[in-house]
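Peer 1: Give me a 3D structure for the following:
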Amino acid sequence: MRHSYATHLIEAGVDLLEVQQILGHHSILTTTRYTRLTHQTQNNAKARIDALMDRIAIGWGKVK
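Peer 2: Here you go, the predicted structure:
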């Protein structure tokens, strides 16, 4: 149940440090053991990275 709960919180956009606090863990490493990367989380991360990269225009010798 804790694994599912932590994963659903992450998928809902709750910050990992907040999940740590909710679960009562002293170490963030313990919290990461309770989270799983799902297809939804993976797709969201990819979309965010793609959006960041789309904002960067690189030309010869200059960055816009």
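Peer 1: use CA for all of it now, contacts and neighbours both
Peer 2: Fine.
Peer 1: Look through this protein and tell me its longest helix.
Peer 2: helix 39-54 (DSSP state H).
Peer 1: So which elements touch that helix?
Peer 2: Helices and strands touching helix 39-54, by 3 or more CA pairs under 8 Å, 6 or more residues apart in numbering; DSSP states H and E, are helix 2-11.
Peer 1: Give me the angle between the longest helix of the chain and helix 2-11.
Peer 2: Relative orientation of helix 39-54 and helix 2-11, computed by axes from the mean of the first three to the mean of the last three CA atoms, to 10 degrees: 30 degrees.
Peer 1: Sequence B follows; please return its structure for comparison with A:
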Amino acid sequence: MCSATHLLESGTDLSYIQEFLGYKRSRTIEIYTHFSTRSLQNIKSIFDDL
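Peer 2: Here you go, the predicted structure:
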């Protein structure tokens, strides 16, 4: 897993990750940000609280 993913999972704002890795465009960092299964499992549906 890349460092961008670790930073994102720990709550670091995407703009800080972009600056840290030296990318000028946010679209570039979004391409390289991979999400782990753990992150996907933590996504809450709007229907979960019904």
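Peer 1: Give me the next element, helix or strand, following the longest helix of structure 1.
Peer 2: Tracing the chain past helix 39-54 of structure 1, the next element assigned as helix or strand by DSSP states H and E is strand 58-59.
Peer 1: buried stuff in stretch 38-55 of structure 1?
Peer 2: residue 41 (16 or more other CA atoms under 10 Å).
Peer 1: Need the contact partners of the helix or strand encompassing residue 20 of structure 2.
Peer 2: Applying DSSP H and E as the criterion places residue 20 of structure 2 in helix 14-21. For helix 14-21 of structure 2, contacts defined as CA atoms under 8 Å, 6 or more residues apart in numbering pick out 4, 7-8, 24-26, 29.
Peer 1: and with 10 Å instead?
Peer 2: Contacting residues not belonging to helix 14-21 of structure 2 are listed as 3-5, 7-8, 22-30, 33 [CA atoms under 10 Å, 6 or more residues apart in numbering].
Peer 1: That helix vs structure 1, average distance?
Peer 2: Once fitted to structure 1, helix 14-21 of structure 2 is off its aligned match by 0.7 Å on average (mean CA distance after the TM-score superposition for structure 1).
Peer 1: Many thanks, have a good one.
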